[in-house]
Structures are given as C-alpha cells and as structure tokens.
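Student: following is a predicted model, sequence given first.
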Amino acid sequence: NSPCSVDATMPGLLLGDEFPNFEADTTIGRIKFHDFLGSSWGILFSHPKDFTPVCTTELARAAKISSEFKKRDVKMIALSIDSVEDHHNWSKDVMAFNSEADNALPFPIIADDKRVLSVQLGMLDPDEKDKDGMPLTARCVFVIGPDKRMKLSILYPATTGRNFDELLRVIDSLQLTAQKKVATPVDWKPGEKVMVIPSLSEAEAAALFPSGVTTKEMPSGKKYLRYTKL
C-alpha cells in the first residue's frame, strides 16, 4: 500500500469543493482527513522538504502561535515530502529553533514521500527540484470549513515563506463572513468596520445591523460602499 491514498480522478480543487478525505501516514499515526478534522475548521500547509531553512522558520512560527489557531477551533496539519521518521527528527530542530527543545510539535506532519498528495492537490513547484531532479512541494495553504469544503487556497513558490499572522487574519474573516452577511475590506482586522454585502436591501441591512449602516458617496452615485460596525 502507498503511504497516502486519494481518488485518482479528483480534478484540481476549487473554492467550495469538498476536500478529499485522503488517508495518510503522519507523525501521530495514520489518519483519515475528515475524521482528523471532526467538526472543526482545518488548515493544511505544505512544505518543500524537511531540514530546509525557510520551512523550519515557518513550522517554528506555526508552532509558536498554535494556541491562536486552537482558539479559533482550527486544526493544524502540515505536509512535507519526507518520511515520518524524518518528520519526527525535523520536529526536534523546529522546536529547538523556538528555544523549546523539550516540547513536542503541537500539530502533526503528513508524510508524502511518494508525492501522491502533492500531485493530486496540485502542490508541486516545477521550478524547484531536489538533488535527484524531483520537483519539490510548493508552499500551499488550504483552509477547510466544518462542512469539509475548501474556503481558501493560497499557493506560494518554494522560495517564499508565508506570513502566519496573515493566515490568522484571513481565518478571522472567513469565520466572520460565514456567520454574518458582511464582507471584510482591504487590510481589515478584527474589530474594524466591515462592509454590508451588495445583495442586502437598505431595509434588510437596517434590520440586521442595529449599530447603523453608513454609505460612502462615490462619483458614480452608486451606493455600494456600505459600512457597519459589528
């Protein structure tokens, strides 16, 4: 059996698609992805290779702020193209980077040494290759909702590290907009004003947002920039 199995007919994932319920070997044993998530949100982030500099800084940052993801009921899981044994050894380096050598990495890492998931989920970076000429995994981020559908997908090249503070900000927006009929404007942070979605009438907006709705006047005369404070 291969270490990971996923429906070979699965097309490229799009926003709103159900995330595949793959099985994989990880640092906490073999998992079935939907069972691992349970009723929680999830974030899956991939790494090009174990024992590499940028990946180590990313995992260390993810570990340092893992309590922030837990606070938001988001289960974290990483993926790299090496073995479970390598992942365990690498995890020690990651925690030592955080000056927490005695603590365990607070989330599992998927072993994708056969690159099965990397291929199926479109994670490979054609421009970055290992010493054997095999493509490395790009830095993918998938956020999955409690309904097991993909809510966010970001793809970075192997050479560019991610910003995990931005990932928390995005999750705050996703969770807020899943519950309220609002959207979050550019550079939004929790606690700031949000925008009323265009499909709501003035009467519906007034009923839903008792704190009031303000409309920014524009040269077009169209009243589409409507703000409210939640």
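Tutor: Nice, I can see it.

Student: only C-alpha atoms from now on, for both contacts and neighbour counts.
Tutor: OK.

Student: which strands and helices sit next to the lengthiest helix in the chain?
Tutor: Using DSSP state H, we find that the single longest helix of the chain is helix 164-179. Counting contacts by 3 or more CA pairs under 8 Å, 6 or more residues apart in numbering; DSSP states H and E, helix 164-179 packs against strand 182-183.

Student: right, and the helix or strand after the strand it packs on?
Tutor: strand 194-196 (DSSP states H and E).

Student: ok, Ile111 to Ala178 distance?
Tutor: Slight slip there: residue 111 is Ala, not Ile. Distance, Ala111 to Ala178, by CA to CA, to the nearest Å: 32 Å.

Student: what do you get for Thr214?
Tutor: Separation of Thr214 from Ala178 (CA to CA): 22 Å.

Student: what do you get for Thr215?
Tutor: From Thr215 to Ala178 the distance is 23 Å (CA to CA).

Student: quick one: the helices in the chain?
Tutor: Under DSSP H, the chain gives helices at 33-37, 53-64, 66-71, 84-97, 116-120, 164-179, 202-208.

Student: please compare the first structure with the one that follows:
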Amino acid sequence: MSLRINDIAPDFTAETTQGTIKFHDWIGDGWAVLFSHPKNFTPVCTTELGTMAGLEGDFKKRNVKIIGISVDPVSSHEKWQADIKTATGHTVNYPLIGDKDLHVAKRLPALPVLTYFKYVPLRFSEATIFGSG
C-alpha cells in the first residue's frame, strides 16, 4: 500500500508505552508524525528518538503529535527510554508502539520493505506525517 498526498491514513489500534491508542482518535483535530526505527538500544536510534523528544515542544506549538513505532515490544521501549534520557538529555514523552507482529506496519507504506525480508526479524525506518482533515 502506498499513501499519497490527501490520502486518509489507515486507522489502527495499537499498544504503546502510554497504553492502547486508536490512531485516528489519538490524532484528534491535529497532525501526527509517525516515525519508525529499526532497533531499540542502538546508538543511532537512541539519538534519533532523543532528538525527536527534544523537538517535541516545537511540534506541539504546531498542533503536531509525535509517535514512534518499531518491531520491539512495548516492554523494551519502556526500558530503553532511560537510556535515551541518559544519552541525549531528553525524556521521551511521546508514545512508542510495539509492533512485534507487524499489525500496524502492514497497514502503512513500509510494507514493501518489510515483506522483502521474509525470514529475517523485520526492521524498518520511515517517517510519515498525517493530518486530521
């Protein structure tokens, strides 16, 4: 599936570090940046998530929410947040989706990349901006 400008993002329900969310309800009347990362506890991903945490105030001023996703489980995300704070000085206050079974990823544009690695633990990196209208 490929999303284009003005397409409606697929709705989904997902487990996150902040509890269960229904994506469209979570966005509300604003915007969202959904970004993925390939693996928790890696140096580059740690700095990327810390950078997003540092920019969260700028996003909020523009009515934009941040949400991350990876194939790592929510429990791993929760443990990793302390490392992100230590490494970058920024606290991750946005939700991180644990998508171990690819329930969400299969509904998003990352699918062609994901299906290529049929027998390998799936890792992907992508950012997509979604709006309410």
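Tutor: All right, it came through fine. Every value quoted in this text rests on a predicted model; they were computed, and no experiment measured them.

Student: mind checking the TM-score on these two?
Tutor: The TM-score (TM-score structural alignment, normalised by the length of structure 2) is 0.88; 130 aligned residues with a CA RMSD of 1.9 Å.

Student: picking up where we left off before, so where is the longest helix of structure 1 in structure 2?
Tutor: No residues of structure 2 are matched to helix 164-179 of structure 1 when aligned by TM-score structural alignment.

Student: mind listing what's buried along that helix?
Tutor: For helix 164-179 of structure 1, a neighbour-count test (16 or more other CA atoms under 10 Å) marks 167-168, 170-174, 176 as buried.

Student: closest to Lys32 of structure 1 out of those?
Tutor: Ile171 (23.1 Å; CA to CA).

Student: which residues does that closest one contact?
Tutor: Contact partners of Ile171 of structure 1, counting by CA atoms under 8 Å, 6 or more residues apart in numbering, are Val143.

Student: picking up where we left off before, helix 53-64 and the longest helix of structure 1, what's the angle between them?
Tutor: On the basis of axes from the mean of the first three to the mean of the last three CA atoms, to 10 degrees, helix 164-179 of structure 1 is oriented at 50 degrees to helix 53-64.

Student: for Leu59 of structure 1, the count of nearby residues, please.
Tutor: For Leu59 of structure 1, the number of neighbouring residues by other CA atoms under 10 Å comes to 23.

Student: an error on my part: the question was meant for Gly12 of structure 1.
Tutor: 10.

Student: now distance to Val182 of structure 1 too, for the buried residues of helix 164-179 of structure 1, in TSV please.
Tutor: Conversion of these to TSV gives the following (distance: CA to CA, whole Å):
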residue	distance to Val182 of structure 1
Leu167	19
Leu168	18
Val170	14
Ile171	15
Asp172	13
Ser173	10
Leu174	10
Leu176	8
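
Student: which of those residues sit farthest apart?
Tutor: Farthest-apart pair in the buried residues of helix 164-179 of structure 1 is Leu167 and Leu176; separation 14.1 Å (CA to CA).

Student: in a markdown table: the helices of structure 1, plus distance to Gly16 of structure 1.
Tutor: A markdown table is the format used below for those (distance: least, CA to CA, whole Å):
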| stretch | distance to Gly16 of structure 1 |
| --- | --- |
| helix 33-37 | 16 |
| helix 53-64 | 25 |
| helix 66-71 | 21 |
| helix 84-97 | 31 |
| helix 116-120 | 17 |
| helix 164-179 | 12 |
| helix 202-208 | 26 |
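
Student: ok, which of those comes nearest Glu18 of structure 1?
Tutor: helix 33-37 (10.3 Å).

Student: how far apart are the closest one and its match in structure 2?
Tutor: Aligned to structure 2 and superposed, helix 33-37 of structure 1 gives a mean residue distance of 0.6 Å (mean CA distance after the TM-score superposition for structure 1).
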